[in-house]
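J.: Sharing a sequence plus its predicted fold:
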Amino acid sequence: MDVLIVGAGPTGLTLGIDLARRGVDALVVEAGEKLFPGSRGKGIQPRTQEVFDDLGVRDALRAAGGPYPPQLFWKNGERLETQPIFDEVTADEGAPYTDPLMVAQWRTQEVLYARLLELGGRVGFGQALTGLEQDAEGVTARFADGRTARARYVVAADGGRSAVRRAVGVAMTGESVDPNPFLVADLRVRGLDRDHWHVFVGADGNGVALCPLAGTDDFQLGAKLPEGTAADLSLAGVRRLVSAYSHLDAADVTELRWASDFRPRAALADRFRVGRVFLAGDAAHVHSPAGGQGLNTSVQDAYNLGWKLGAVLAGDAPDALLDTYEEERRANAAAMLNLSTGVHRGEVRRGEATVQLGIGYRESSLTEETRTDPGPVRAGDRAPDGRNADGVRMFDAFRGPHWTLLAPDPVHTVPESVRRLRAPESYGSGVFLVRPDGYVAWAGDTARGLAEYAGRTGPGARGKR
């Protein structure tokens, strides 16, 4: 096979979808016997909604979830005040999605899994990786049941305790974000409305928050525990925790569906590529869940890597293109770790900083800005939505695994596989070559130099399969 993806979480499923629509022979393997059952990551940021629009799942996810409710703070059984979770970000033609969407992680995975199967992708459950060996032609993976698999490339999407990362000997460098232990759980609760995210803070500064999970009958419990205590993940333990910090009785917690504990830590893998093995998602970066960055950054890792693997495997680009995955995504992950730590510590507000619409690759070696006086959209920027003079919507034009050329006049120096149309006026003047992942790769006053760029790193490059 071409690609073995280890881990069937949001990262692995997203990558599987992107490769399947490119005709790449890929297999997703998962150590568990089924998809992850909890709602650890529930926020889908606007930039990730754009990614999911391209992958054909945004409508299904909107149907499966809903908006975030405001926080309602309680004290001694009395309502105190409500506050929005996020500062408002104004939508415009270039950024039509600005509100985070709440979808329980298990629901997100169900939607992604269904899309992967629809595209002919495969997932093998009950396959725990125990080791791997690389050679010049590919990677051999070994599993706990004695089976082996051979692939040209392997992608670690198997979480913070990644077996793949350990197998290739990559360390993670980081620090503790908070000395207190935390608990997260999905449960059923009576006695609370579903119009608010209910917050109960104790005199010791610790407490619990109960958020109604959109599209389900569950609440997500998030609890900060006193330093030095151990989390009790049993139903009885969760009941004691809720009754200790809120006005609810223990019996008001009627069912515990899933629970986990963690200690917030920010850590970054020292490398994202080791030969034919790539690290993505939590296998490459772990952090506080504050700010809803984790699942989103992980999905965008997969989105960045998918088109590059597809191009190299098809012989349309040299292997060196794959080095830009680490170059682009490791720097992005490092910035995300700082951001999520800032949100956790109350130093950064949720809103403009956390919607991820400003993420770009201006410093990437793949990016070339040749104009002397760039306009509002520069090479390396996310390519905004909008309509051109012909009435074509940009996100509709970008949807799919192709490159897109935006030029005022016909250009004949790029491959026929590149979609061509005029840019909206909001882009400013110039010629723009947009990557398959929706970022401007090259920009110029005219098309001069475009053919050379495309032949070296873009859609006109030819590599060795």
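T.: Cool, got the structure.
J.: CA only for contacts and neighbour counts going forward, please
T.: Will do.
J.: Count residues in the vicinity of the spatially closest residue to Gly222 that is not a sequence neighbour, would you?
T.: Leaving aside its chain neighbours, Gly222 sits nearest to Val184 (4.7 Å; criterion: C-alpha to C-alpha, 6 or more residues apart in numbering). Neighbour count for Val184, taken as other C-alpha atoms under 10 Å: 24.
J.: Counting neighbours, which bits of stretch 71-84 end up buried?
T.: 71-75, 82 (16 or more other C-alpha atoms under 10 Å).
J.: Can you lay out the residues you listed as JSON lines showing secondary structure and distance to Asn338?
T.: Below are the buried residues of stretch 71-84 laid out as JSON lines (DSSP: H, G, I helix; E, B strand; the rest coil; distance: C-alpha to C-alpha, whole Å):
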{"residue": "Gln71", "secondary structure": "strand", "distance to Asn338": "24"}
{"residue": "Leu72", "secondary structure": "strand", "distance to Asn338": "27"}
{"residue": "Phe73", "secondary structure": "strand", "distance to Asn338": "27"}
{"residue": "Trp74", "secondary structure": "strand", "distance to Asn338": "30"}
{"residue": "Lys75", "secondary structure": "strand", "distance to Asn338": "32"}
{"residue": "Thr82", "secondary structure": "strand", "distance to Asn338": "28"}
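J.: adding another structure so you can compare the two:
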Amino acid sequence: MTDVLIVGSGPTGLTLACELALSGAAVRVVEGRGAPHRESRGKGLWPSSLDVLRGLGAAEPLEAVGSSEVVLRKYFDGAQVNDTPMPGGGLLTGQWQVEGALRERLAGLGVQVEYGSPLAGITQDAAGVRAELADGTAIGARYLAGCDGGRSTTRKLLGIPFEGTGEEEPAMVVGDVRAPGLSRDFWHQWFTSEGGGILLCPMPGTDTFQLQAAPEQDERGGVLPASLEGFQRLFDRHARMPGIRLADATWLSSWRVSVRMAARMREGRAFLAGDAAHVHPIAGGLGMNTGIQDAAALGRTLIAALDGQGGEEVLDGYGAERLPVAAEVLADTARRYERVMAAVRTPGRGTEAGLD
């Protein structure tokens, strides 16, 4: 029987795995995907998260590649308006790079992610948890941590309500693209008086930009899915730079406004962390960072429990610490998102309004 089975190998699950492995705990990490991804997704680490990764010995490769100085170049109706330096202290880096650094550190501690291993069932008793994978494999563990994202299979199997609200239609299309000829010295943000806009952020250590834009609509007002062709049409409409042709879309996705949190973060010997426990607007870049902080707190809780330091009160301490934080993050990011949506109607204003 392993000490802790972690479901999900994103930044939250990998941070937790490193914390536990460094303490000497026996850890396994299962992942439903067949292989690591190379998608930028969450793209910023705040100082508190960098401190956690430094403590794990995983920050150095990220600091060598990432950028700590980011300048927002704002345009309005196609005209450049101003440049705004972002507050210092954080690090611009792609989520896949964060996961890669943590995965490498975890491998150095003797733990490999088990890909192609989707979770299918959970049973538990006073002695431990039994997880069943889709292929019928059973894994016994003293504790289980669900770090498997907003659609968390763990949360659903545990029967934990995911309370809150969510929009049906996407509010944004996102992706990773190349934009030959566009300066990589700036996070470009184009907005227009007619509404909508497009953002292209250069991802350090790559030749790609992360693209974010209000989605296209068809003639009936329905939202069109993300596509390279659609990205180009949106770019032409908002940026008005005919010499730039977007290319090589390696990630195409959409984002919906969702403000939800788990009713509880513990069910017996099973726990939730990261997006499995809470999802919220992207303003402020708090998603990946909040998950990393969850992992650090859950790591402390499980290490104490494995060492025999206390009983139920130790296990309950995780939710008591992190549920109020999650509630405040949901409220805070909703406020930040509203500020950004209002600010971009003013020439020269952009996503920095979410940091006010």
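T.: Structure received. The structure displayed is predicted, hence computed values, not measured ones.
J.: Superposed, how do the two chains score by TM?
T.: Here the TM-score for the pair of chains, by TM-score structural alignment, normalised by the length of the second structure, is 0.90; 344 aligned residues with a C-alpha RMSD of 2.4 Å.
J.: Now which residue in the second structure aligns to the residue nearest to Gly222 of the first structure?
T.: When the second structure is aligned by TM-score structural alignment, the residue opposite Val184 of the first structure is Val174.
J.: Show me the contact partners of whichever strand or helix holds its match.
T.: Element membership of Val174 of the second structure, judged by DSSP states H and E, is strand 172-178. The list of residues contacting strand 172-178 of the second structure from outside it, by C-alpha atoms under 8 Å, 6 or more residues apart in numbering, reads 39-40, 207-215, 225-226, 246-256.
J.: Also stretch 63-73 of the second structure?
T.: So stretch 63-73 of the second structure is contacted by 80-86, 88-93, 185-189, 204-205, 350 (C-alpha under 8 Å, 6+ apart).
J.: ok now do the aligned partner of Gln109 of the first structure in the second structure, which residues does it touch?
T.: By TM-score structural alignment, Gln109 of the first structure lines up with Glu99 in the second structure. Applying C-alpha under 8 Å, 6+ apart to Glu99 of the second structure gives the contacts 9-11, 14.
J.: now do Val325 of the second structure
T.: For Val325 of the second structure, counting by C-alpha under 8 Å, 6+ apart, there are no contacting residues.
J.: Same check on the one 10 residues further on?
T.: Applying C-alpha under 8 Å, 6+ apart to Arg335 of the second structure gives no contacts.
J.: do the same with Arg256 of the second structure
T.: 166-172.
J.: Could you pull out the helices in the second structure for me?
T.: 11-22, 47-56, 60-65, 95-108, 153-158, 228-238, 287-306, 312-343 (DSSP state H).
J.: Quickly compare the ones you listed and say which is most buried.
T.: Ranked by mean neighbour count, those are led by helix 11-22 with a mean of 27 (mean count of other C-alpha atoms under 10 Å).
J.: how big's the offset between it and the first structure?
T.: Here the mean offset of helix 11-22 of the second structure against the first structure after fitting is 0.3 Å, by mean C-alpha distance after the TM-score superposition for the first structure.
J.: could you pull out the strands for the stretch 151-300 of the second structure?
T.: In the stretch 151-300 of the second structure, the strands defined using DSSP state E, counting those that start in this stretch lie at 162-166, 172-178, 187-191, 197-202, 209-213, 247-255, 258-262, 266-267, 270-272, 278-279.
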